[in-house]
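In: how does the following fold in three dimensions:
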Amino acid sequence: MQNFSKYHQNIVYQKKENLGHIINCSFEFFPPKSINLEKNLWFSVEQLSKLKPKFFSVTYGANSGERLKTYEIVKKINKKTQVITAAHLTCVDSTPDELKRIAQDYWNNGIQSIVALRGDTLKKNYRHKMYALDLVILLKKIADFDISVAAYPELHPESKDAKFDIMSLKKKIDAGANRAITQFFFNVESYLRFRDNCIKNNINVEIIPGILPVYNFQQLQRFAEMTNVHIPKWMFEIFYGLDDDIAVQKIIGSSIVIDMVKNLSSEGVKNFHFYTLNQSEVIYSVCRMLGL
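Out: Predicted coordinates:
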């Protein structure tokens, strides 16, 4: 017990020493598919609101039902919490007229922040081949939206090379996007190299790191395969044999996130975007440990 106490005293000391400056957070949610999951969402929203986030965001599904839910949830979160709430908007399988109507409805209802994405499609041959750049241009023609776009420290799954990724991001920023939020990653050096590369190419907006805590390592591996994210060897080693012990996985995952945020903070990063998966327990604990 004595050693345990000293360990926690050391954590508090490190927090004060390394994170004395202000760190800001934002959180991403997704539309729930059932009443029980919706209750979980609102519990998470309420708990994470206590951390005074810079903004919330809500993802946009690949079918019309989920897209309508996004619209409703964004407005409800914004009204209940008074926290800026950004609506994800994808363009891959929508007409320009449909997108204009959706964007205008958001603006008319006080939702002025958009996360502009190409998105995935349910069809192999989709109708309207638009990209995130086209969506940024379209949004800026409608109103002066505050626009976030995606960035990929370890390359977009469909990217040719790092230069192609950087140039794609630069075009979105030059078209009027206000910031970029990265895909999740676990190699801090990948983010720092990417940020340096952005600066070298005159991308002078904030590159907010997207942080995904480990809730379930098997689930994480599936996400990583879909998104071209590299999971370091040491993570496979540390989670080996824990497939049936989700509680321990979450504790280890919390420690990993705390270390990542500390390291990024020491490199001047002040804002962090957390992918919640509509769960608040791990992220709320992490943020409290970080001094939020």
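
In: for the rest of this, base every contact and every neighbour count on C-alpha atoms.
Out: Fine.

In: does Gln218 sit in a helix or strand, and which one?
Out: Using DSSP states H and E, Gln218 sits within helix 217-227.

In: now that helix: buried residues?
Out: Phe217, Leu220, Gln221, Thr227 (16 or more other Cα atoms under 10 Å).

In: also stretch 57-69?
Out: Ser57, Val58, Thr59, Tyr60, Gly61, Ala62, Glu66, Arg67, Lys69.

In: what residues are up against the third one?
Out: Thr59 sits next to Glu28, Phe29, Phe30, Pro31, Thr70, Ala87, His88, Leu89 when contact means Cα atoms under 8 Å, 6 or more residues apart in numbering.

In: can you give me the strands in the stretch 51-200 of the chain?
Out: Along the stretch 51-200 of the chain, the stretches classed as strands by DSSP state E, counting those that start in this stretch are 55-58, 85-90, 113-117, 146-151, 179-184.

In: with Ile23 as the reference, name the closest of those strands.
Out: The stretch from the strands of the stretch 51-200 of the chain with the least distance to Ile23 (Cα to Cα) is strand 55-58; that distance is 13.5 Å.

In: name the surrounding residues that touch the closest one.
Out: 25-31, 70, 73-74, 83-88, 115.

In: select only the buried ones of the residues you listed in ChimeraX?
Out: Buried members of the contacts of strand 55-58, defined by 16+ other Cα under 10 Å, are picked up in ChimeraX with:
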select :25,26,27,28,29,30,31,70,73,74,83,84,85,86,87,88,115
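
In: second input sequence below; structure requested for side-by-side comparison:
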Amino acid sequence: MTDLPTPDSPTSGHTRLSRAVGDAPINVSFEFFPPKTDEMEKTLWTAIQRLAPLAPNFVSVTYGAGGSTRERTHSTVARIVRETALKPAAHLTCVAATRAEVEDVVRGYREAGVHHVVALRGDPPEGPGAVYHPHPDGFASTPELIEGIRAIGDFEVSVSAYPERHPASPDWASEIDLLKRKVDAGATRAITQFFFENDLYDAYVERVRAAGISIPIVPGILPILGLAQVTRFAERTGASVPAWVARRFEGLEDDAGTRQLVSAAVAAEQVLDLVDRGVTDFHFYTMNRADLVYAICHLLGLRPQPAAVAA
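Out: The predicted structure follows:
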């Protein structure tokens, strides 16, 4: 029998970087949302404790529309600072708030020991489909919000990016111009909305680099806990759920165990393909659920670092 080249052999032409992930640095970050109940708080802290040993670059905590979770977000990031060695990033929006109110929040983060803000315009409090109207005494846009943050302290500032274009963007020129204005205002990193077709991410990065924007564009990865939930998220954010993804979950509505296995397979396929394309940084939307994200990180070559658990 003639020996055939394997997918990893020098003669195959298909070197799989993902099969050597332990030999190359992979950086991850995790996003959580603030709890609304005591039970949700327990779930959140179980997730944080599970993922902390993987030594993420940072962990972010979201901020509800119109600042509806402002106090819970602050409480969560302050507790992360006090009780862990993790570096928290607090989300901040400029919806339905005056400049003075937003600036007070930023100062509160600084006093709590938080040095990283995820700056977002935010969604209208009226819900999906509503037209955004800046507060008459507030920040009119994300670039203005970033400038306000930077005026208060030397914060690291992450911003959002949209591989399939933000629903409010009329064209790609407007989309990329807004990102450039965010960078000019002081943004240091962009984190993408979730996506499932990696070619969309590649095309977006190509557009960004062609515009002279050099900050990291970190892919946002959303493991699918439930197809209906992800479909709702996608409708609100301008993302798409490809037919091939939907087909993989057909008939699993009442089969949670198999659904979990399929979710892991879909997410692993996506992240390992991104590694093969040269991506080294990943941001995971955890939905405050840790096991699936932990498994994906294990595939990426990450292993627990005991010193990362406590300060």
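
In: of the contacts of strand 55-58 of structure 1, which belong to helices?
Out: Thr70, Ile73, Val74 (DSSP state H).

In: are we agreed that Lys40 of structure 2 is in a helix?
Out: Let me fix one detail, which is that residue 40 of structure 2 is Met and not Lys. Yes. Counting by DSSP: H, G, I helix; E, B strand; the rest coil, Met40 of structure 2 falls inside a helix.

In: aligned to it, what sits in structure 1?
Out: Using TM-score structural alignment as the criterion, Met40 of structure 2 maps onto Leu37 of structure 1.

In: quick check: that match vs Asn263 of structure 1, distance?
Out: According to Cα to Cα, to the nearest Å, Leu37 of structure 1 stands 34 Å off from Asn263 of structure 1.

In: still on that earlier bit, tell me which of the strands of the stretch 51-200 of structure 1 lies nearest to Leu192 of structure 1.
Out: Of all the strands of the stretch 51-200 of structure 1, the one in closest proximity to Leu192 of structure 1, counting by Cα to Cα, is strand 179-184 (11.6 Å).

In: contact partners for Leu292 of structure 2?
Out: Here Leu292 of structure 2 is in contact with Pro223, Gln260, Ala264 (criterion: Cα under 8 Å, 6+ apart).

In: most neighbours of all these, which one?
Out: With neighbours taken as other Cα atoms under 10 Å, the top of those is Pro223, carrying 25 neighbours.

In: what about that residue, helix or strand, and which?
Out: Using DSSP H and E, no helix or strand contains Pro223 of structure 2.

In: that one against His283, yeah?
Out: No. Applying Cα atoms under 8 Å as the test, Pro223 of structure 2 and His283 come out as separate, 11.1 Å apart.

In: okay, and the common contacts of those two?
Out: By Cα under 8 Å, 6+ apart, Pro223 of structure 2 and His283 have no common neighbours.

In: quick one: map Glu17 of structure 1 onto structure 2.
Out: By TM-score structural alignment, Glu17 of structure 1 lines up with Ala20.

In: burial of its match, as a residue count?
Out: Neighbours of Ala20 of structure 2 using other Cα under 10 Å come to 13.

In: what's Arg72 of structure 2 aligned with over in structure 1?
Out: Match for Arg72 of structure 2 (TM-score structural alignment): Lys69.

In: do the same with Asp184 of structure 2
Out: Aligned partner of Asp184 of structure 2 by TM-score structural alignment: Asp174.

In: how far away is that match from Met167 of structure 1?
Out: For Asp174 of structure 1 relative to Met167 of structure 1 (Cα to Cα), the value is 10 Å.

In: before we move on, what about Ile102 of structure 1?
Out: 28 Å.

In: and the counterpart of Ala87 of structure 1 in structure 2, how far is that from Ile80 of structure 2?
Out: Alignment note (TM-score structural alignment): Ala87 of structure 1 maps to Ala90 of structure 2. Applying Cα to Cα, the value for Ala90 of structure 2 to Ile80 of structure 2 is 11 Å.
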